[in-house]
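> one predicted model, sequence on top.
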Amino acid sequence: MSSSSSSSRHQTNRPDYDEKECLYENVLHIKFLLPGTTTGSVIGKGGERIASLQKETNTKMKMSKAGDYFPGTQERVCLVIGTISNVLSVYEFLSEKIKETFPGDVIRSRQIKLLIPNATAGVIIGKGGTTIENIKHDTTASLTITPKSDISERVMTITG
């Protein structure tokens, strides 16, 4: 009896899509980079805050381990899986936590850092940099992508 109630409890905490749906366009996998100093307030004591956030936003989230920073940074990887609107809700929360962590740092408090595959970076940059320049012009945001290296992903920083 207790195993069946445990099973139902687990199901209510899961996002309302299954793993197979992740192959469809309506479910995104987005990797945010978060400053090591911000992650504690995102995770919360005993993981309570991140569990609550997943439930509130109907997303799945995974954070890299403490001290396990993305190469060349002091930032941890936060994978968020969900629909566009749900991932945007998580983004708003993460953005607020970054602002709280860096109240005097106008630039970092207005930045979001994402990990993107090398192939995606090429599409965003475009031939001769035209696509990235158009994005910058149309949005008035600053957008930078780290140079290609031996790592399969690059950091895309959006400020604005």
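On my side now, so go ahead.

> only C-alpha atoms for contact and neighbour calcs from this point on.
Noted.

> which of the three states applies to the residue nearest the centre of the chain?
Central residue of the chain (C-alpha atoms, centre = their mean): Phe32, 2.8 Å from the mean position. Per DSSP: H, G, I helix; E, B strand; the rest coil, the secondary structure class of Phe32 is strand.

> so what's the residue count around the residue nearest to it when sequence neighbours are not counted?
Excluding the flanking residues, the one nearest Phe32 by C-alpha to C-alpha, 6 or more residues apart in numbering is Leu114, at 4.5 Å. A total of 20 residues lie near Leu114 under the criterion other C-alpha atoms under 10 Å.

> repeat that for Ile145.
20.

> contact partners for it?
Applying C-alpha atoms under 8 Å, 6 or more residues apart in numbering, we find Ile145 in contact with 121, 154-157.

> other SSEs contacting the longest helix anywhere in the chain?
Criterion DSSP state H: the longest helix present in the chain is helix 84-101. On a contact count with 3 or more C-alpha pairs under 8 Å, 6 or more residues apart in numbering; DSSP states H and E, helix 84-101 meets strand 28-35, helix 36-43, helix 48-57, strand 75-82.

> comparison target below:
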Amino acid sequence: MESTESSYVSSPEAPRRRSSPPPKSPTSDTMEKPTYVRFLVSNAAAGSVIGKGGATITDFQSQSGARIQLSRNHEFFPGTTDRIIMVSGSINEILKAVDLVLAKLLSELYSEETDDVEPRTKLRLVVPIVLVVA
């Protein structure tokens, strides 16, 4: 079983976020706090999200403003053979990024010629136990 403290990779051209929060201002209460969403995909689906030379993930980050990171190859979520995609940013940035990722995965499914009427894939959302119990 791999460590839960997986390293994440994103494209080298990924926008860099500040390491410390911006200084407090009178209107800081109206600013959104950074949010994180993690979900699991197969290794093949992760490759599709990264794209050749990181082009797809770089494009998705530019379009959404969110940061998209993937666990390294062969670093799986414990108990699975799935890689972790972590998307961070404001709620709107995350929603846009997840929309782009899901649209890419769906387009890959439907572009493959299959005999199935409806192609199937798995995508699992990672929810901390604290939120399940609350």
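All right, it came through fine. Here the structure is a predicted model, which is why all the values come from computation and not from measurement.

> can you tell me which residue in the second structure aligns to the residue nearest to Phe32 of the first structure?
Matched by TM-score structural alignment, Leu114 of the first structure corresponds to Leu125 in the second structure.

> any chance of the contacts of Ile145 of the first structure in TSV, with neighbour count, secondary structure and distance to Arg76 of the first structure too?
Formatted as TSV, those follow (neighbours: other C-alpha atoms under 10 Å; DSSP: H, G, I helix; E, B strand; the rest coil; distance: C-alpha to C-alpha, whole Å):
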residue	neighbour count	secondary structure	distance to Arg76 of the first structure
Ala121	20	helix	20
Arg154	22	strand	14
Val155	22	strand	12
Met156	21	strand	14
Thr157	17	strand	14
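
> follow-up on the earlier one: mind checking which helix or strand the residue nearest to Phe32 of the first structure is in?
For Leu114 of the first structure, the host element (DSSP states H and E) is strand 111-117.

> ok, residues contacting that strand?
Contacts for strand 111-117 of the first structure (C-alpha under 8 Å, 6+ apart): 30-34, 95, 152-160.

> identify the residue of the second structure aligned to the residue nearest to the centre of the first structure.
Match for Phe32 of the first structure (TM-score structural alignment): Phe39.

> so who does that match touch?
84-86, 123-126.

> try it again at 6 Å.
Neighbour list for Phe39 of the second structure: 84-85, 124-126 [criterion: C-alpha atoms under 6 Å, 6 or more residues apart in numbering].

> what subset of the residues you listed is buried?
84-85 (16 or more other C-alpha atoms under 10 Å).

> would you turn the contacts of Phe39 of the second structure into a markdown table with distance to Thr58 of the second structure?
Below are these laid out as a markdown table (distance: C-alpha to C-alpha, whole Å):
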| residue | distance to Thr58 of the second structure |
| --- | --- |
| Ile84 | 17 |
| Ile85 | 14 |
| Arg124 | 23 |
| Leu125 | 22 |
| Val126 | 23 |
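
> from the contacts of Phe39 of the second structure, which single one is nearest Leu106 of the second structure?
Arg124 (14.7 Å; C-alpha to C-alpha).

> now do the closest one against Thr80 of the second structure, distance only.
11 Å (C-alpha to C-alpha, to the nearest Å).

> what is in contact with these two at once?
Contacts common to Arg124 of the second structure and Thr80, judged by C-alpha under 6 Å, 6+ apart, are absent.

> and the counterpart of Ser64 of the first structure in the second structure, how many residues sit next to it?
Structural correspondence for Ser64 of the first structure with respect to the second structure (TM-score structural alignment): Ser71. Number of residues near Ser71 of the second structure (other C-alpha under 10 Å) recorded here: 22.
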